[in-house]
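*Asks:* Below are the sequence and a predicted model for it; my questions follow.
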Amino acid sequence: MYIRVPALVAAAVILLAQPVLAEKKYGPGVSDTEIKVGQTIAYSGPASAYSLLGKTEAAYFKWLNETKGGINGRKITFISRDDAYSPPKAVENVRSLVESDEVALIFGVLGTPLNLAIRPYLNKKGVPQLFMAAGSPAFNDPQKYPWTMGWQPNLHDEAKFYAKSLLAQNPHPKIGILYQNDDFGKDLIAGLKDGLGPDADKMIVGAQSFSPTDPTIDSQIVVLQTAGADSLFLFSYSKQAAQAISKIWDLKWKPATFLHLGAASIGSTFKPAGLEKSVGVMTAGFIKDATDPRWASDPDMVAWKSWMKENMPGADINDLLTISGFAFAQTLEQVLRQCGDDLTRENIMKQAANLKNFRLGLLLPGSLINTSPDDYRVVTYMALQKFNGSSWDEVK
C-alpha cells in the first residue's frame, strides 16, 4: 500500500492535467458535419416581394459554408419552401420539415398569421421557432411558448412609438387607419391606441381593413380621406402600402403618413408606388438603409455592399429586405456559435435566450441585442425616420 498510493496519486494528477473534452450533444438535424435549418416563406402569392428575405438568407448560409466551413466545423443545410403566404400551407411545410427532413429548428418565417399558425405545433414538439419576420408581441411569451422567439421590434411597441411621435407633432390629430384584417393589423391598432391614451377613440375618425388577397385598397383610402383624417397609419405589407401611397397621391391628399416598418422598403414599396409619391412617409427605423448618405463610408455598410456584390450580384442593394435577411442570418449564426458542440434543441433555445450585448453592424448605432429567459425581445431600439425621395432623414 505504501508503494501503490503515491503511484495512484501521481496517475490522478496526470489525468487531471489532461484537457477535458466536452461531450458532443446532438439533437435532430445535427451531426459532426451538418446543421439542418428549415424555413417556410412566401416565394409566391400576395407577399412574394418578401421572398428576398429567404433568398438573402440562403446566400448567407452558402457563403458561410464556402468561406468559413460553416459554424464550428458544421455546414448549414438550409431548406426553404414556398407557402404562398398561406397559413395552412405553412403548417404543412413545417410538419414536413420537422418530421421528414428532421431539421434542428425553424427560422425566419414571414408573417404574423403564419407564425401563429405554426407556433402550437412547434412548441408541442419542442422545436425552436427563431427570428421570424413578424413583430407580434405574442412572440415574446417565454412562459407559455418557450420555443418561439421573434426578432424585429414588436408591433405593439412600434405602433405605440408612432402614437407618441404623432402627438408630439399634433396634439389633436384626426387619425385614419388602413390595416390588414388579422392579428398583425389588430396588434398594431392595439399598440396605437395604447400610445394615444384615453382619448384614442375620439382621435380615430376611421379604420378600414383589407385582406392580403384583395386586388386593391383604393376604396378604403377614399373612405379615410372622406372621414377627414389628417394623419394616416398604414398597417400593411408592401403590396398594399404601395397601392395606398399611389392612391393618396392621386387624391392630392397630404396626411402625415406612418408606415409599418416591415413595409418601409425602397425597393419593394416606394419604387412600385413611385419615389416622388413616397416623399414624407415616416417609419420606425431600426436598421441602416443602403441608400442613406450617412452610411456611405460606414465600415459595416461598405463590407455588406461588397458581400452583396459577390454573393447576390443581381439583387437591388437599395431594398431593405436584403439587409434584414442578412441580419436575421447573422443572429442565427451567433446563436449556433454559442452552442458549441451542444446542439440539442434545448441548448439552441437556451443560447437564443442568452444573447448579451450582441452588436450587429447593420443595426442603427446605439442598438445592442440582449435577450433573457424572461424577455425574448431581440431588437428594441427605434428612431423615427422620414423618406426624402431617395433615402431616409432622421426626425428629431
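*Replies:* That came in fine, so what should we check first?

*Asks:* Could you use CA atoms for every contact and neighbour count after this?
*Replies:* Fine.

*Asks:* Tell me where the chain has strands.
*Replies:* In the chain, the strands defined using DSSP state E lie at 25-26, 34-41, 75-82, 105-107, 129-130, 148-149, 175-180, 204-210, 231-235, 256-259, 282-285, 342-343, 383-387, 392-394.

*Asks:* Return the list of helices and strands in contact with the first one.
*Replies:* In this case it means strand 25-26. Contacts defined by 3 or more CA pairs under 8 Å, 6 or more residues apart in numbering; DSSP states H and E place strand 25-26 against strand 342-343.

*Asks:* again, but for the third one
*Replies:* Under the contact definition 3+ CA pairs under 8 Å, 6+ apart, strand 75-82 sits against strand 34-41, helix 51-68.

*Asks:* Of the ones you listed, flag the one that's most buried.
*Replies:* strand 34-41 (a mean of 24; mean count of other CA atoms under 10 Å).

*Asks:* hmm, back to that, point out the one among the strands of the chain that comes closest to W249.
*Replies:* strand 256-259 (11.8 Å; CA to CA).

*Asks:* could the strands of the chain be laid out in JSON lines, adding distance to L332?
*Replies:* Listed next are the strands of the chain as JSON lines, based on distance: least, CA to CA, whole Å:
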{"stretch": "strand 25-26", "distance to L332": "17"}
{"stretch": "strand 34-41", "distance to L332": "10"}
{"stretch": "strand 75-82", "distance to L332": "11"}
{"stretch": "strand 105-107", "distance to L332": "8"}
{"stretch": "strand 129-130", "distance to L332": "8"}
{"stretch": "strand 148-149", "distance to L332": "12"}
{"stretch": "strand 175-180", "distance to L332": "29"}
{"stretch": "strand 204-210", "distance to L332": "33"}
{"stretch": "strand 231-235", "distance to L332": "28"}
{"stretch": "strand 256-259", "distance to L332": "27"}
{"stretch": "strand 282-285", "distance to L332": "22"}
{"stretch": "strand 342-343", "distance to L332": "13"}
{"stretch": "strand 383-387", "distance to L332": "24"}
{"stretch": "strand 392-394", "distance to L332": "28"}
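
*Asks:* then this one, side by side with the first:
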Amino acid sequence: MVPSRLLSSLLALPVLAFFSLSASALPRPRTASSTAALKLAVRINSYGIKNIAAADRARIQVLQAGGSASVNATNTVTTYTASIGVGSPATYYTLLVDTGSSNTWIGGNKAYTQTTASRDTLNKFKVPYADGSSVSGEEYTDTVTLNSDLVIENQSIGVASKTSGMGGLDGIFGLGPADLTQGIVDDAYEVATVMDNLYTQKQISSEVLGVFFAPASSDDSSGELTFGSYDASKITGSINYVPITSAYPANTFWGINQSIRYGSTPILDETAGIVDTGTTLILIASDAFNLYQSATGATLDKTTGLLQISPDQYEQLSSLYFTIGGITYELTPNGQIWPRSLNSAIGGTTDNIYLVVSDSGDSSGSGLDFTNGYCFLERFYSVYDTTNS
C-alpha cells in the first residue's frame, strides 16, 4: 500500500472494487486490457456556500430517506467534471461526474443543440437535489459521445428547462446503479444508463467502470474514468472486490459494508454505507464521529463546519483504518486533512489544519452509516463492476 504522503509524486493508488447485485449478465473475466478512458477535470468552487459539512449532510439525508439526490454544484467545493458530446455532430457539455445518481441531463448552463439524432420522447423528468430544489425538463434520446472510441446511440438524456445551483456547469453525468433512475422520467419505470447502453451496444465487453481521482494537493489534480475495465497503471497491489451491501438504503447505491478504527481504537463496527463521488468529505455516524473527535482532540470550527486541530495535534494524529471485505485500507494523517492550499475555498483560515472526517448527522444503524466521498476516493482507486454480479 502506498503511503498517502507519497501520492502526489507517485499517483498510483491502492484499489477497492464493488459489484452490483442487480446484474443479469453472465460472468466475464476481469482484465485490464481494451480500456477506453475519459479524462476528467477538477474544479475548485469559488462561489456558493462555504460550509461543505452542512452541504454533504443535506445530501446524505436525502439518500437516507431513499431518494435519488443529484449534486447541487454550488454546494460542492471540489467537483470532477467530464466533457460529454451530445448530438451528431456533437455539442460538448461540461458535466459533473456523480455515482450517487444515474440519469444524465444537460441544460444547466448551456442550451441543448438539437440535431438529426435528437428525438423528443415527450416524457417529463425531474431530479431532486439534496437541498430541496430540483432540476426538471423533457426527456430526449440522442447520440452521446464520450470519446472517439465510445459513441452511444439513442441514449436517454434529460434536457433541463428549470435548474438551480449548477454554478456554471451544464448538467450531471450519472454513473450510479440503474435502480436510481426509477421515478425520474414520466411513463418509464426505469431508463437505461450510460453504462447500460455502452454494454448492450457492445461498446464495452464488461460493465466495469474504473475511477481515478488525483489528490487535490498533487501537481496533477485531475482524474480519469475508464470504461469496460480499469487502468492498471494507476494502482498498486491487487483489486479487492466486495459485494453490494444488503442493507437499505445503502444497497440502492454503490453501498458496501465496512468498519473503521482510529489507530488501534474501533470507532465504527462493521455497518453499511456508500461510496459516492458526489460527496466531498468522509461522513460517519454521529456516535463514531464523537469517538473520532475525542481521540484526535479536535474542536469544531463553526465557519467551515469541519474539525480543526493544532500543529501539535497533527503530529500526534493516528491513521484511520477502513476494513472492507476483510481488506484494510490505511488513510494516513496527511490523508485526513483538507489541503491547506484550498482553505480559502471553504472560508477557512490559511494556516489552519482542518480534518475531512465529518458527522453524518445520524446515529449508527440508519442503513447508511458512512459515506466515502472525494476525500477518500482521491486516495484509493475504485472499480464499479455490474457485469460480474
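*Replies:* Thanks, I have the structure now. Keep in mind that what you see is a predicted model, and the values were worked out from it rather than measured.

*Asks:* Just give the TM-score of the two.
*Replies:* The TM-score (TM-score structural alignment, normalised by the length of the second structure) is 0.30; 198 aligned residues with a CA RMSD of 7.1 Å.

*Asks:* one step back: mind checking the helices and strands packed on strand 75-82 of the first structure for the one nearest to D187 of the first structure?
*Replies:* Across those, closest to D187 of the first structure is strand 34-41 (CA to CA), at 21.2 Å.

*Asks:* could you give the angle of the closest one to strand 75-82?
*Replies:* Angle, strand 34-41 of the first structure to strand 75-82, by axes from the mean of the first three to the mean of the last three CA atoms, to 10 degrees: 20 degrees.

*Asks:* So which elements touch strand 34-41 of the first structure?
*Replies:* strand 75-82, helix 87-99, strand 105-107.

*Asks:* And the second one, what's buried?
*Replies:* I take that to be helix 87-99 of the first structure. Under the neighbour-count criterion of 16 or more other CA atoms under 10 Å, helix 87-99 of the first structure has P87, K89, A90, V91, N93, V94, R95, L97, V98 buried.

*Asks:* Which of the residues you listed sits closest to Y26 of the first structure?
*Replies:* Distances from Y26 of the first structure to the buried residues of helix 87-99 of the first structure, taken by CA to CA, are shortest for V98, at 15.4 Å.

*Asks:* how many neighbours does S165 of the first structure have?
*Replies:* 18 (other CA atoms under 10 Å).

*Asks:* One more: the one 3 residues further on?
*Replies:* A168 of the first structure has 10 neighbours, counted by other CA under 10 Å.

*Asks:* ok, back up a step: could you export the buried residues of helix 87-99 of the first structure to a markdown table, including columns for distance to G185 of the first structure?
*Replies:* Formatted as a markdown table, the buried residues of helix 87-99 of the first structure follow (distance: CA to CA, whole Å):
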| residue | distance to G185 of the first structure |
| --- | --- |
| P87 | 16 |
| K89 | 21 |
| A90 | 19 |
| V91 | 21 |
| N93 | 24 |
| V94 | 24 |
| R95 | 27 |
| L97 | 28 |
| V98 | 29 |
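
*Asks:* which one of these sits closest to I248 of the first structure?
*Replies:* P87 (30.9 Å).

*Asks:* In contact with that closest one: list those residues for me.
*Replies:* P113, L114, N115, A117, I118 (CA atoms under 8 Å, 6 or more residues apart in numbering).

*Asks:* number of nearby residues for the fourth one?
*Replies:* Using other CA under 10 Å, A117 of the first structure has 16 other residues around it.

*Asks:* what sits against it?
*Replies:* A117 of the first structure is in contact with P87, P88, A90, V91, counting by CA under 8 Å, 6+ apart.

*Asks:* ok, those vs E310 of the first structure, which is closest?
*Replies:* Taking the contacts of A117 of the first structure together and measuring to E310 of the first structure by CA to CA, the closest member is A90, at 31.5 Å.

*Asks:* residues in contact with the closest one?
*Replies:* A90 of the first structure touches T40, I41, D83, L114, A117, I118, counting by CA under 8 Å, 6+ apart.

*Asks:* Generate TSV for these, with distance to R345 of the first structure as supplementary columns.
*Replies:* As requested, the contacts of A90 of the first structure are arranged in TSV below (distance: CA to CA, whole Å):
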residue	distance to R345 of the first structure
T40	19
I41	22
D83	24
L114	22
A117	21
I118	17
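
*Asks:* Widest-spaced pair of those?
*Replies:* Pairwise over those, using CA to CA, the maximum falls at I41 and A117, 13.2 Å.

*Asks:* Determine the set of other helices and strands touching the helix or strand where L291 of the second structure lies.
*Replies:* L291 of the second structure belongs to helix 286-296 when assigned by DSSP states H and E. If contacts are counted by 3+ CA pairs under 8 Å, 6+ apart, helix 286-296 of the second structure sits against strand 265-275, strand 357-359.
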